[in-house]
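Enquirer: Turn this into a model:
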Amino acid sequence: MCLNQRKLSFVTEYVKWRAIPRLILLDSEISSGCNFKMVKSNVDLFDDKGLYFSMQTTFEGAAEIMEKNKQKVILITFVSRNMDTELLEMAAIVAKRAYKVCWLIVVEYQFRNTVNVLKASNISINADIVAAIDLSTPPSVKDPCNYNDKSTFNDITNFAELDNTTKYVLPYFDGDDEHFDILSLCDLKQHNNEGFCLLQIYKIRMNSNNSFVLHRMGNWCYIRSAYVTKKLLSIEQRANLHRFPLIIGHRNASSEKRTTETPFLAYDLFDKNLLEFYTYFTGFLNSSESELFFAKVGSKNTEGEWTDLLGALSKGDIDLALECFIKIPAGFNAIGFTLDIMKSCKNIYLQPEASNKFRNIYLEPFDERLILCVFGTGLALSICLAITHRVAMKFKGQESYPYGIISSLTWCIGVICQQGSIWRPKLYSDQIIVLIALAFTLLIYNSYSAFITSVLSITLPDIRTVQELLESNYEIGYEKDSQTEVYLRTTNNSQLNQIYLRGYLANVQNITEGLMRAAKGGYGFFAAGEDARRALLNISHHKCRYDIQEILVKSTLNSVAFGVAKKSPYKKLINLSKGGRFQGQIGKI
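Expert: Prediction:
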């Protein structure tokens, strides 16, 4: 393609509009005299806008720069004739780096070939690709690189005649409408075949050529610049799959449980209630349903590759693994995760044995120290009462204060024993002593009443934490050949490791057996909270027939999410639809 100042002006305006200051100019003829001189003579266009650019002649050179660059870049490809193979290779490179590369394809009148190439490529719904169709007259054959020849831009030709076969290409989508004529998206009459027609490109399904989507952004002209165009469709705005399938995979709900070596799987069996999520996803994204069933979640084989469900997820055969996965480091190394759907925790279930040792806290003050304190307080009050009376008799010379030490002791014993007295205090000091005695008596008897109440009503279990269970003589067990056993065996926690070792000889065949054994006493059963509660409801026929204590194991509290491929193009759309489900409080978890 012959470069000129108008094309370079458009490129710099587009890059500035995208607010990404790094770009790569890819043109097989950039090393030729005319194209190199054009870029060199217009360096100020890039410098004025603060842009950093690199000129490459091969796809390998551009791919190497994109691999080394950690920041987002814009790749600008000037499409020439007979470069369909190179364009297909470049599409594959861009598809692998969809979140790091914005691809601008500048084409002339051979846009039909470009469309056919991109349809056959493996770009997906998260692709950031824009095609800029040059609406001007094709360059003059006699001097294709003479950018000073004004006739290159002023000759008016019917652009539609140059590509009159575009209406026979496979159907594509623009919004909710299906079109067959690409040129209908470009308003040629209004702009007199000048400027560039901008079309955003992506595919709903990577392996389906019929899912090719073109989004009309408008026309860029030299006078009004790129600001007259429409905004790009973000990945969140592409939440319309036009009835193309969203493929999920999960275990067969009717199959028997099998041991898995996947430590980040939350539950042993597939929950059919999870299909409610899939129904909502397909409705939100306007997609069709497509399910794949697997016997197992999968594990790593001798070659280090995942098998079964996880293998299909890593290869891209499914878009979403509709299983509950725990977000732990082992899981992040294997797959990607959606937003959290709930919290998961393992618990220990046992039959509590009531004990009175915790309520003896009320009895502990009632010892010899309390008795001595009561007698000492009574003696002190009696002495104070006798002294006040002696002082009153001496200084006032009256015989109306007959209380001595013996009478005072008798009065004090009557007050403390709540027997009362016919004596009425006449001095202010007597009144103060009486109030102190009554307050002390009230405190003693209220404490005694609290102790009696605790003896009659309060019962506390001996075991309330995981550490207390490990220090007790209880047997500990878990379900044999289950996901819980895999979790205990692979986790790095001292308490959980002790549970695994102690329960190796006391484990059971299923959750129901473990809960029934725990209900008999002397046995602690380790299981996932959701599975254990569901099993407990089933064996009790949804009635509270068993008084089983649940001890929370805080170290096992983790977030639970669905599984996606690490670089899944549908991850953001699934998160968007799941967020809408929770916000609208639709369905149940």
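Enquirer: Please make it C-alpha for all contacts and neighbour counts, starting now.
Expert: Fine.
Enquirer: From the chain's centroid, how far away is stretch 552-569?
Expert: 7 Å (CA atoms, centre = their mean, to the nearest Å).
Enquirer: Please read the previous query as pertaining to stretch 89-107.
Expert: On CA atoms, centre = their mean, the centre of stretch 89-107 falls 28 Å from that of its chain.
Enquirer: How about stretch 9-24?
Expert: 34 Å.
Enquirer: Can you tell me what sits against it?
Expert: Contacts to stretch 9-24, defined as CA atoms under 8 Å, 6 or more residues apart in numbering, come from residues 45-46, 49-56, 62, 72-76, 220, 222, 225-227.
Enquirer: With stretch 86-104 instead?
Expert: Outside stretch 86-104, the residues touching it (CA under 8 Å, 6+ apart) are 59, 63, 66, 70-77, 117-118, 120-124, 126-132.
Enquirer: rewinding a little: give me the subset of the contacts of stretch 9-24 lying in helices.
Expert: Leu45, Phe46, Ala62 (DSSP state H).
Enquirer: another one to check against the first:
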Amino acid sequence: MYTLLLAYALPSDARCPESTIAPLPFVLEYAVWRGWHQAVIYSPDLEPGCQWAIIRLMKCLSINGIASTSELLHSFHLRANIGIIILSPRLKRNATANLTKLVNKSGITNYNYSRVFTMSNISRFSLIEQSRKWSLVHRLEPSERVISVVQYFKVRSNSTLYASFLGNWDRVKSMSGVEVPYPVEARNFLGEELVVGRCNSTGDGNPSLEDDGPSAEEMLDDILHFLTVRLNTTSSIRNYSKLGFRTYEGTWTGLLGALMDHTVDVALEPVTVHAARRQDMDFIFPIAETMCNIYIRQQETSTVRDIFLAPFSIRLVACVVAVVLIAAIAIVLISHVTSTICVNNRRMGYTEALIWSTGILCQQGGTWTPSNPSGSVLLIVCLFFAVVTYNAYAAFITSVLSVRVASVDTIAAVLHSPNFKIGYIRNGADQMYLMSTKDVQLNAFYIRGYSDADNLVSSAEEGLARAASQDYAFFAGQRVARATLRSLSQARGRCAVRELPVHSTRAHLAFPLPRQSPYARPTLLSLLQLRSGGALARLEAALVPDMPQCAPPPGFASARATDVRSALILLIVGLITSLTIGLGEYCWKNRKELKTFLAFMLS
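Expert: Next comes the predicted model:
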């Protein structure tokens, strides 16, 4: 904060006139009373013989803990409670012009606490009349020499100059006869106009989602009404079709462009605070937190899609077939040898032995029962081999289904995945953000998406629909994407998309104002009062919606019909083969009857 204190004296021919020295005790007491931390003393056209008075004033300020300097703005080290003292021997209109320019150029006066004004004739204000009334109330003698303290301020640039008489100072009563200046924190617009910028809704009455996200029209209307009443202002609304963005030439469009041109005083639209926006405008009071995210579809349950044949390799299948053939040859030899010893034992053919060995290894049993120890030993060995094979097969399938789903959960994983196509809204705010950011990964994301024009989309709805049905990574703002997802139907993939947060894009939502706006502090205090009542919490929930409520995806891979399609194919082939063989055997055994039947039918 800084305070501008002007003390004018009547000219005199003395070396250092008393009229010049008289205001100095008041200046000292005022600085201590207002709690200054640093003071800058500016004395244009001051007599050379009065320099000792300035040095004594600086020493007195130093004793009271107030740093002081007589060099204009060369020794400013603080950014709060800075007092500027102007000592002039005559009331001269342009005496403080140079100081005013330096103060404005330095930027220390952010216009949140006070303003620099030019003296002018003020209608309906008479300093003599105010001083006379004050003297009557406090019963001052006309002969007493006092210093009148008047506060001047403006609500808007090029508007009415208001004056507030604070009282008179004298050596006896000191600052007890001076009222506290009208603080900026309690100041209002005194009924003057406040130009508010808003974004238009779409044709159906809903806010547009293409700029910065959904809005909350009714809640923002309530906030505007609250600001109008609390600040005692007359609000004037100007609507714009787009929020706007910064072009390649560095100019702003839409509502933000009007804000930069000072066409509007404040934009009553929540805007994401990016670095590019923070360079050109100010923001007050973060309302909510948001970020940009990457949206992809839910990951597949497993990379292994054919569980039935997945455990088998060519070498393993060859070994199993060799074991089946060896077992079939062994059982044929055993049956031939035992048939020569025991007449009742029948011999087994090669086909029947092959079917038997296959059934045993598949744990389906067989039609042949061994009648000697050698056959029983062969059966036990085959069954043991079948048990070992089955356990290994079951363990492999279990290991496949029990592992967690491998997921892509970072932007680096998306960039390193060759399967994903990358995109964003063409010529939208997201593309501008990716192009201007200094994040290496986001720059790579931008280049990879821009390299293929087919990956760019025209709207958030199109991008999310592609992300739900394809291996497509869609970059969008959290507010726009979530609001669009909540409007999508289940069939279009509302629950098929998941969100990958990009934490480096974390930002806040706030109301923008022009640089060094004089309305920042009153608006901030009003929003703080709203926050204490819980109104801003409801606004935050409306501005940043949650993801659609859907059933959580499975954390583990699960078997589906497509996983065992080869087993189903093998079952169907086996049934067809068995029916064909059965039909062939029937035709062979009844070939004579069939031959007679066919001859009869042909004749």
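Enquirer: rewinding a little: would you mind writing the PyMOL command to select the buried ones in the contacts of stretch 86-104 of the first structure?
Expert: Buried members of the contacts of stretch 86-104 of the first structure, defined by 16 or more other CA atoms under 10 Å, are picked up in PyMOL with:
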select buried, resi 59+63+66+72+73+74+75+76+77+117+118+120+121+122+123+124+126+127+128+129+130+131+132
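Enquirer: Helices of the stretch 51-200 of the second structure, start to end?
Expert: 51-63, 97-106, 127-138 (DSSP state H, counting those that start in this stretch).
Enquirer: compared with the first structure, how much does the first one deviate?
Expert: Spelled out, that is helix 51-63 of the second structure. Once the two models are superposed, helix 51-63 of the second structure sits on average 6.8 Å from its counterpart in the first structure (mean CA distance after the TM-score superposition for the first structure).
Enquirer: same deal with the second one?
Expert: Its aligned residues in the first structure lie a mean 6.0 Å from helix 97-106 of the second structure after superposition (mean CA distance after the TM-score superposition for the first structure).
Enquirer: Tell me which residues of the longest helix along the second structure come out buried.
Expert: Criterion DSSP H: the longest helix present in the second structure is helix 373-402. If you call a residue buried by 16+ other CA under 10 Å, then helix 373-402 of the second structure has these buried ones: Gly375, Leu378, Leu379, Cys382, Leu383, Ala386, Tyr393, Ile397, Val400, Leu401.
Enquirer: Looking at those residues, which one is closest to Glu217 of the second structure?
Expert: Glu217 of the second structure lies nearest to Leu401 out of the buried residues of helix 373-402 of the second structure, by CA to CA, at 49.5 Å.
Enquirer: Show me which of the contacts of stretch 9-24 of the first structure are buried.
Expert: 45-46, 51, 53, 55-56, 62, 72-76, 220, 225-226.
Enquirer: Nearest to Tyr280 of the first structure among the residues you listed?
Expert: Of all those, Lys72 has the smallest distance to Tyr280 of the first structure: 33.6 Å, by CA to CA.
Enquirer: Identify the residue nearest that closest one in space, chain neighbours excluded?
Expert: Distances taken as CA to CA, 6 or more residues apart in numbering place Lys100 nearest to Lys72 of the first structure, at 4.6 Å, with adjacent residues excluded.
Enquirer: That neighbour: neighbouring residues, count only.
Expert: When neighbours are defined as other CA atoms under 10 Å, Lys100 of the first structure has 19 of them.
Enquirer: can you give me the strands for the stretch 351-500 of the second structure?
Expert: Taking DSSP state E, counting those that start in this stretch as the test, the strands found in the stretch 351-500 of the second structure are 421-423, 472-477, 497-501.
Enquirer: Looking at these, which is nearest to Ser19 of the second structure?
Expert: Proximity to Ser19 of the second structure (CA to CA) singles out strand 472-477 among these, at 65.9 Å.
Enquirer: What range does the closest one cover in the first structure?
Expert: Taken onto the first structure by TM-score structural alignment, strand 472-477 of the second structure occupies residues 523-528 there.
Enquirer: Report the mean deviation for that stretch after fitting onto the second structure.
Expert: Mean for stretch 523-528 of the first structure is 1.6 Å (mean CA distance after the TM-score superposition for the first structure).
Enquirer: which of the helices of the stretch 51-200 of the second structure is buried the deepest?
Expert: helix 51-63 (a mean of 15; mean count of other CA atoms under 10 Å).
Enquirer: Now render the strands of the stretch 351-500 of the second structure as TSV, adding distance to Lys592 of the second structure.
Expert: Listed next are those as TSV, based on distance: least, CA to CA, whole Å:
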stretch	distance to Lys592 of the second structure
strand 421-423	68
strand 472-477	67
strand 497-501	68
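Enquirer: quick one: the helix or strand Met393 of the first structure falls within aligns where in the second structure?
Expert: In this structure, Met393 of the first structure sits in helix 368-396 according to DSSP states H and E. Under the alignment (TM-score structural alignment), helix 368-396 of the first structure falls on nothing in the second structure.
Enquirer: Does anything pack onto the helix or strand that that helix is followed by? Which helices or strands?
Expert: The helix or strand immediately downstream of helix 368-396 of the first structure is helix 405-416, counting by DSSP H and E. Helix 405-416 of the first structure is packed against helix 368-396, helix 428-457, with contacts defined by 3 or more CA pairs under 8 Å, 6 or more residues apart in numbering; DSSP states H and E.
Enquirer: Centre of the chain to the last one, how far?
Expert: This means helix 428-457 of the first structure. Distance, centroid of helix 428-457 of the first structure to centroid of chain: 58 Å (CA atoms, centre = their mean).
Enquirer: In terms of secondary structure, what does it contact?
Expert: helix 368-396, helix 405-416.
Enquirer: Including distance to Phe180 of the first structure and mean neighbour count, could those go into CSV?
Expert: Converted to CSV, these look like this (distance: least, CA to CA, whole Å; neighbours: other CA atoms under 10 Å):
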stretch, distance to Phe180 of the first structure, mean neighbour count
helix 368-396, 98, 15
helix 405-416, 104, 18
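Enquirer: ok so, going back, which two among the buried ones among the contacts of stretch 9-24 of the first structure are spaced furthest apart?
Expert: Taking CA to CA as the measure, those span a maximum distance of 27.5 Å, between Ala62 and Ser225.
Enquirer: Make sure Asn26 of the second structure is indeed in a strand.
Expert: Wrong residue type there; residue 26 of the second structure is Phe, not Asn. No. Phe26 of the second structure sits outside any strand when classified using DSSP: H, G, I helix; E, B strand; the rest coil, being helix.
Enquirer: so what corresponds to it in the first structure?
Expert: Phe26 of the second structure maps onto Phe10 in the first structure, by TM-score structural alignment.
Enquirer: Likewise for Leu190 of the second structure?
Expert: Match for Leu190 of the second structure (TM-score structural alignment): His242.
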